[in-house]
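Trainee: heads up, no residue letters with this:
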């Protein structure tokens, strides 16, 4: 009876454990990671999007990050062809089904970290998956493409990439641009405390105007309104002069990126 109890407990643990990281449960959709598969993975890929499926819910995020899986196990990232590259972390093959990503930039790219199975791998396309429940009702996916884009043609183009269909362009650091834009709008909506956040609001406007100047015309329209409001309330002539210069600069930059 004692041994039957142990066997029963072992089976319960196995059936309720996560598939990823569980050596006793294999993912039937995963591709075997032989030498040919690993060699195909090596090189540059564009992470096009990630998907999170949980029960009947689905969350899809457009990405655009270029990830270079190097032979020595390093992961190098950039946001456009010939852009500044950063060491993202390390990758390694744990077993015939599992790849592990150790991510050094956990906050900005935490969606990459962990252990993944390869669901599809060709010369042009790769799909990675992570099954988080034994029932399979919670899965995460990463979709990669070998089409990583072309070199920027002009100095303006690097700031006008990673665009969505509704003409929102997030530049060469789209994840950070989206984060900055959301934080900016949260600060602007807190009207009663807006004056307390003036320095932070201006800092976020500066970041977006420098790193994602092609994001959308609304960035410029709202920035001009914000600085005009500061100008109307300002009593110090020197500070007021700096606001007038800032408004002029914003309008000139708007004409550079948005001629209509």
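Mentor: Sure thing, it's come through. Every value quoted in this text rests on a predicted model; they were computed, and no experiment measured them.

Trainee: okay, CA-based contacts and neighbour counts for the rest of this
Mentor: Will do.

Trainee: residues in contact with stretch 233-253: which ones?
Mentor: Stretch 233-253 is contacted from outside by 220, 223, 224, 227, 228, 230, 231, using Cα atoms under 8 Å, 6 or more residues apart in numbering.

Trainee: dropping in the other structure now:
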């Protein structure tokens, strides 16, 4: 299959032999976005970039990445104009806010916040703001295309299909996305081949991780102190990645990297 802007990174991710190729792509994308926004190219000084960061802001995870990255001046400039825009919107939301009618019944109910179904306009607006992120959007813009490209390659490129079959599977969130996408991208005959292969890969690799992390704990038994660690030394972070996605053991991504 002809190489493209999406096939090359996807193939490279599978060749990396990571616990989840899509986590690998996500990390590459978020590091690129942080470097683009705060790196030596000073993109944060460009009006079009600043307009995006002003409007979208960042999520909690990527604010932490910005802080760790080390460019305090760049972060300060981005935050200065983002807060200016946000303060204007916040003031407008508060000016328009109208409290709901109170009742004895409501006051007697136990508090149970459903963030997916906020009842107030301010709550809904804040949810929108805290789920909007310049860095997350950088990956989301390409993620669906990566999923489509995965199935295009799987169907047409035997070398890629082999990488998939011999890979380590996927984290649970990206596994769910693959299944959801397969339902739309594959015909019945292709599904009959794909799902058994995917499920076999997932079962084998989740069992592998279970055994590795179990051996990690068993090594703390004095009877096993002289036995080989095998592949268990970094099993905790790989299990965490497999279950939740991401790279919990990564060192902070900094300006010097």
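Mentor: Structure received. Everything numeric here is computed off the predicted structure, so don't read it as measured data.

Trainee: what TM-score do we get after superposing?
Mentor: Laid over one another, the chains give 0.26 as their TM-score (TM-score structural alignment, normalised by the length of structure 2), with 117 aligned residues with a Cα RMSD of 6.2 Å.

Trainee: save the contacts of stretch 233-253 of structure 1 as JSON lines, and put in neighbour count too.
Mentor: Shown next, in JSON lines, are those (neighbours: other Cα atoms under 10 Å):
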{"residue": "220", "neighbour count": "22"}
{"residue": "223", "neighbour count": "21"}
{"residue": "224", "neighbour count": "20"}
{"residue": "227", "neighbour count": "18"}
{"residue": "228", "neighbour count": "17"}
{"residue": "230", "neighbour count": "17"}
{"residue": "231", "neighbour count": "19"}
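
Trainee: ok, so of those residues, who is nearest residue 129 of structure 1?
Mentor: Distances from residue 129 of structure 1 to the contacts of stretch 233-253 of structure 1, taken as Cα to Cα, are shortest for residue 220 (39.7 Å).

Trainee: distance of that closest one relative to residue 226 of structure 1?
Mentor: Here residue 220 of structure 1 is placed at a distance of 10 Å from residue 226 of structure 1 (Cα to Cα, to the nearest Å).

Trainee: next one: residue 69 of structure 1
Mentor: Separation of residue 69 of structure 1 from residue 226 of structure 1 (Cα to Cα): 44 Å.

Trainee: settle it for me: which of the two has more neighbours?
Mentor: Neighbours were counted for residue 69 of structure 1 and for residue 226 using other Cα atoms under 10 Å; residue 69 has more, 23 against 16.

Trainee: residues contacting the more buried one?
Mentor: Residues in contact with residue 69 of structure 1 (Cα under 8 Å, 6+ apart) are 41, 42, 43, 44, 75, 76, 91.

Trainee: which of those residues fall in strands?
Mentor: 43, 44, 75, 76, 91 (DSSP state E).

Trainee: grab the two from those residues that are most spread out in space.
Mentor: Greatest spatial distance among those (Cα to Cα): 44 and 91, at 13.5 Å.

Trainee: sort out which residues of the strand or helix carrying residue 52 of structure 1 are buried, please.
Mentor: Residue 52 of structure 1 is part of strand 43-54, with elements assigned from DSSP states H and E. Buried positions in strand 43-54 of structure 1, judged by neighbour count with 16 or more other Cα atoms under 10 Å: 44, 45, 46, 47, 48, 49, 50, 51, 52, 53.

Trainee: those helices in structure 2, which residues are they?
Mentor: For structure 2, the helices defined by DSSP state H occupy 7-15, 21-38, 47-56, 60-69, 72-96, 104-108, 121-130, 134-156, 158-165, 172-185, 188-218, 235-244.

Trainee: sorry, slip of the keys, the one I care about is the stretch 101-250 of structure 1.
Mentor: Along the stretch 101-250 of structure 1, counting by DSSP state H, counting those that start in this stretch, helices occupy 106-109, 174-189, 198-211, 217-233, 237-257.

Trainee: any chance of TSV for those, columns distance to residue 131 of structure 1?
Mentor: As requested, the helices of the stretch 101-250 of structure 1 are exported to TSV (distance: least, Cα to Cα, whole Å):
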stretch	distance to residue 131 of structure 1
helix 106-109	19
helix 174-189	24
helix 198-211	36
helix 217-233	39
helix 237-257	43
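
Trainee: so which of those gets nearest residue 120 of structure 1?
Mentor: Here helix 106-109 is closest among the helices of the stretch 101-250 of structure 1 (Cα to Cα), at 22.1 Å.

Trainee: what comes up buried for the closest one?
Mentor: Buried residues in helix 106-109 of structure 1, counting neighbours by 16+ other Cα under 10 Å, are absent.

Trainee: the strands in the stretch 51-200 of structure 1, which residues?
Mentor: Listed in chain order, the strands of the stretch 51-200 of structure 1 (DSSP state E, counting those that start in this stretch) span 57-69, 74-78, 86-93, 99-103, 114-121, 125-131, 138-145.
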